[in-house]
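[1] Prediction below, plus the sequence it came from.
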Amino acid sequence: MYFPVSPAEQAVAAELAAVRPALGPAYSAALDGARAAVLTRLWRALAFEPLPWVAARERGRTGLELLLAGGGRLEGPPPDAYATDAYVTELLLDGKPYRHAARLVAALGVPHGEEFAAELDGSTASLALSRAGQAPADPDVAALTTWQWEQRVVDGHPYHPNCRSRPGFSVAEQLAYAPEHRPVVELGLVPVRAEECLVTGDWPAELRDAGRIMVPVHPWQAAHTLKHERVRDGFAAHPLMALRTLAPVAGGAHVKTALSTRLTSSVRDISGYSVETAAAVSDFAQRLSERLDGRLRFTRTLSAATAHSPDLAAVLREPPEVYADAAAGERVLPVAALASFPQARSAAWRAEFARLALSVCLRVLELGVALEAHGQNLLVVLSATGAPMRLVYRDLADIRISPARLVRYGLPVPPLSGRLITDDVAALRRKLFGSLLTGALGATAGSAGAFADAFAEAAGLPATADTEALLTGPLPTKALTLMRLSPGVPGDQWAELPNPLTGG
């Protein structure tokens, strides 16, 4: 059994002893694995991201050596850009061993490292807590609902060192609201006069009352951000893997709520721009799906509302299950949950899924839309025997749309402006490749070798310039650690990963 050694680990242990003491032994036992999981994610970043204080990278006798700008040397095992198992248990900084990501970053002494180290400490402790409360490993797959599959995604982002960073959440709140702990969450409702709201789509009658819009709010948001708002009783819901998106127990539309805290990299509020564009983007996506032979469906955004504040807003979205034939035994799983789906452990299954995902998403890109197809947004419809049949995509808030490509294929250009619209080829490819290839599919494979094997038979891809770029060059990925260490730099920053498809 392992014991807390860092401030965050000790704080979680103390809170757990007060609110759920029976989980204490499992938490202690999970700490060592959580440390390795976060350290592995950090090592990927250190090995591949364009960090300004890494002067050079050299192959050493037993792995990789990083020469630091200040003269130090960091040594670790050979890096695998697509490994999702915790294979890094120790890194050496000037010969001194480090097993805890937070302590290593603090010792590096890099700009903004103190804040990042605290986040890594919290991520490690929260990951151990998540693993301590996870569901049994081998479920009766036929009996699980889609929301239950979502709650089986325990480790969070497969490559981000802040995979379980939840600042502002106490242990009691994590147990009460985090999907991997399988709670039922009571959403509240905040009444706002209709004339004081921006609403797109058809806001339902059951969420209106006497000229007021009833905006669903997460209980954490009500307690920590909307402290002076009058919150009425709402309805019970199951948290999905996004934590702030929930499936009502009574059924119906999924609810995406504002959660004004930084989870992994971003503050999870809802911008006015997202509400304003929600209906137009959803309508556009439905028309686009008609060009895809039924292989990809988009969950419709039914309505969105904001009280002209990113802290008080909500989006109502069609559940992905409507695109599966339950009577025929079909089910829908988010790609991030495939790690616990038995058939997905087969190389042949992964190759079949890779062909489906690549051919569909590359076709959509050629038509003019770059999807952010990471393991949370992209879902797969499985047959009764577990074969991948078609895809479902949800959450249209961060796709990219190319008017020039749409026009080329005779598709209507949606009446939109702002960040969703771009004809920049590099931006479009980064959006898709950085989410699908170096995110969802890389994580599904689990290693560079398995990734290459899965794509070895990926025949039938559209013969386009995008496909050529995919098959011949390095693969882009968000430089997530660089972004956390560059708080003054707006927007995404990028790294390039070796491409298993090219052998380089």
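    On my side now, so go ahead.

[2] From now on I want contacts and neighbour counts done on CA atoms only, so please keep to that.
    OK.

[3] and the residue nearest to Asn377 when sequence neighbours are not counted, what is it in contact with?
    Closest residue in space to Asn377, ignoring its immediate chain neighbours: Arg394 at 5.2 Å, by C-alpha to C-alpha, 6 or more residues apart in numbering. Neighbouring residues of Arg394 by C-alpha atoms under 8 Å, 6 or more residues apart in numbering: 298-300, 320, 377-378.

[4] mind redoing it with 10 Å?
    282, 297-301, 317-320, 334, 371-373, 376-379 (C-alpha atoms under 10 Å, 6 or more residues apart in numbering).

[5] likewise Ser282?
    By C-alpha under 10 Å, 6+ apart, the contact list for Ser282 reads 201, 288, 298-303, 317, 394-397, 414.

[6] what do you get for Ala305?
    Neighbouring residues of Ala305 by C-alpha under 10 Å, 6+ apart: 194, 197-203, 213-216, 270, 272, 274-276, 278, 312-316.

[7] try this one next to it:
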Amino acid sequence: MHRPDTAEAEVADELAAVRPGLVPRYAAALPGARAAVLTRLWRALAYEPLPWITGRESVRDGLVLRLTDGRRLDGPAADPYRTDAYVTAVRLDGTPYDDPARLVTDLAVPHSAGFAAELGHSAASTALARAGRENHPDEWPESEWGWEQRVVDGHPFHPNCRARPGFSVAEQLAYGPEHGPVVELGLLPVPAAECLVTGAWPRELRDGGRLLLPVHPWQAAHVLKRPGGEATLAAHPLMSLRTLAVPGGPHVKTALSTRLTSSVRDISVASVAASDTLSVFGQAVAARTGGLLDVTRTLGAATAHSPDLAAVLRESPRAYAAPGEHVVPVAALATTGLPRSPGWPAGFARLCLTVGLGLLELGVALEAHGQNLLVVLSTSGEPLRLVYRDLADIRVSPARLARHGMPVPDLPARMLTDDPAALRRKLFGSLVGGALASVAGSGPVLGAALEEAVRELPRTGDLRALCAAPLPVKALTAMRLTPGRTGDVWTVLPSPLTAGPPASG
């Protein structure tokens, strides 16, 4: 059913040269990696607005998709919230496919060639990540990066979950968080007069009249085309790969001008300019949550007036943990055997919705996916409160803020909207369709937790909208198949809530 994909073969050849001992484990990991990517792709085919799919029909134990050219695509029933690799093959006009890249190639729809190549790299890099991982015991990691590096498969719902375009195998092993490396960030000296700086740039990253800008070694080699400076800063890559933790120090967000999943990860000049304002605003917002949420502060940001040469220094989320507590990215919750009481899923959902909906009522819609959102756990594993990092993609409603007596900060125009639909889909898609869904692992489990959680929440218009309507989420595959379009594309998923909206009160 499978023929070797070019990306898989290329990775195997490179791996044989740089780490031959991993080749057998890589080969053994390939079928599971293909299934992981195919499962994410099948979710997209089942629910996203793709113009070449004319009909979707549920049949006994499965789903049939009808294409504009008359072909038929058959696969299992699609649970949009399920995260295990349960789709091992689908059939296109009776021919079985276990390889997502080959399937998309043979679908031959607009822009499919580029997307198929991305899927091939995603499956190959997922297999590489799985081959290189260590068997993690159930004990909790001692370091903050230990939690982040347990997220081996990447994004739980994006078919490009582990795509690393432009990274050789040696570079993936050297820089990928799932491989647990220590990365030496270059410190590139740039005249301070040529930089935009907001916040407090630390003394240890200054050299007379020059700033020492932390530069990722991949960026230095492939984009800047120059060394990152003689001095270096040892750091541990976190889940996003371009953000790294300095032991005992801050988190350093570096420019990494390549496409990871959907976006190119540079740092815009506008985001540096707004970073201090956003940080102050984040503290004011967190103060309105009654101690249930902390927002990490931006300590300093600098750019040489180029998105390719910039860095942001952020407070570590561990600053908000008391002795004995752990701060865990939500995306990492499913990676280890955390002790959970029977009411844990509903309690966690209640905490997240209390914070998320409370801030939405105030006028702030968080991009609360499993990477940005962290939970503080007690020594017994109970969720106590939340920590949020990276405010760059929030949405803010001036009208809602004004109703609550909060001044509107001077933020980029793209962040500001009073449209309830735009505000709700930002929060609902990331928090419910992303963070909570990834922890639940299936629609029934997610629905049960949400139905119990919403009983105790204030009956706001936003809560009624969450309960009454299908769930909006980003159409991640449609976005990759419309490369000329800017901005997000959205779709809706069947609501995981089956009890209907709560009564107003």
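    Received the coordinates, thanks. It should be emphasised that the depicted structure is a prediction, and the values quoted were computed from it without experimental measurement.

[8] Buried among the contacts of Ala305 of the first structure? Make that a ChimeraX selection.
    Only the buried entries of the contacts of Ala305 of the first structure go into this ChimeraX selection, using 16 or more other C-alpha atoms under 10 Å:
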select :194,197,198,199,200,201,203,213,214,215,216,270,272,274,275,276,278,312,313,314,315,316
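
[9] which ones among the contacts of Arg394 of the first structure are found in strands?
    Secondary structure defined by DSSP state E assigns 297-298, 301, 317, 334, 378-379 of the contacts of Arg394 of the first structure to strands.

[10] Among those, which one lies nearest to Ser346 of the first structure?
    Ser346 of the first structure lies nearest to Pro334 out of these, by C-alpha to C-alpha, at 17.6 Å.

[11] Tell me, how many residues neighbour the closest one?
    Using other C-alpha atoms under 10 Å, the number of residues around Pro334 of the first structure comes to 26.

[12] Could you find the counterpart of the residue nearest to Asn377 of the first structure in the second structure?
    Correspondence of Arg394 of the first structure to the second structure, assessed by TM-score structural alignment: Arg389.

[13] go on, Val364 of the first structure?
    Alignment note: Val364 of the first structure maps to Leu359 in the second structure; criterion TM-score structural alignment.

[14] so what's that match up against?
    285-286, 288-289, 353, 365-366, 396, 401, 427.

[15] Which two of those residues have the greatest separation?
    Pairwise distances across these peak at 19.1 Å for Leu353 and Leu401 (criterion: C-alpha to C-alpha).

[16] Can you show me the helices along the stretch 351-500 of the first structure?
    403-408, 425-432, 442-445, 448-455, 465-472, 480-484 (DSSP state H, counting those that start in this stretch).

[17] measure the match of Val364 of the first structure to Asp462 of the second structure for me?
    For Leu359 of the second structure, the distance to Asp462 of the second structure (C-alpha to C-alpha, to the nearest Å) stands at 11 Å.

[18] Name the residues contacting each of those two.
    Counting by C-alpha under 10 Å, 6+ apart, nothing touches both Leu359 of the second structure and Asp462.

[19] Quick check: which element contains Leu288 of the first structure?
    In this assignment (DSSP states H and E), Leu288 of the first structure forms part of helix 272-289.

[20] Of the helices of the stretch 351-500 of the first structure, which is nearest Glu65 of the first structure?
    helix 480-484 (18.4 Å).

[21] Quick check: which element contains the residue mapped onto Leu241 of the second structure from the first structure?
    When the first structure is aligned by TM-score structural alignment, Leu241 of the second structure is paired with Leu243. Applying DSSP H and E as the criterion places Leu243 of the first structure outside every helix and strand.

[22] doesn't Thr261 make contact with Leu243 of the first structure?
    No - contact between Leu243 of the first structure and Thr261 fails when scored by C-alpha atoms under 10 Å: they sit 11.8 Å apart.

[23] in the superposed pair, what's the mean gap between the lengthiest helix in the first structure and the second structure?
    Among the segments of the first structure that qualify as a helix by DSSP state H, the longest is helix 24-48. Its aligned residues in the second structure lie a mean 0.5 Å from helix 24-48 of the first structure after superposition (mean C-alpha distance after the TM-score superposition for the first structure).

[24] starting at the chain centroid, how far to that helix?
    Here the centre of helix 24-48 of the first structure is set off from its chain's centre by 18 Å, with C-alpha atoms, centre = their mean, to the nearest Å.
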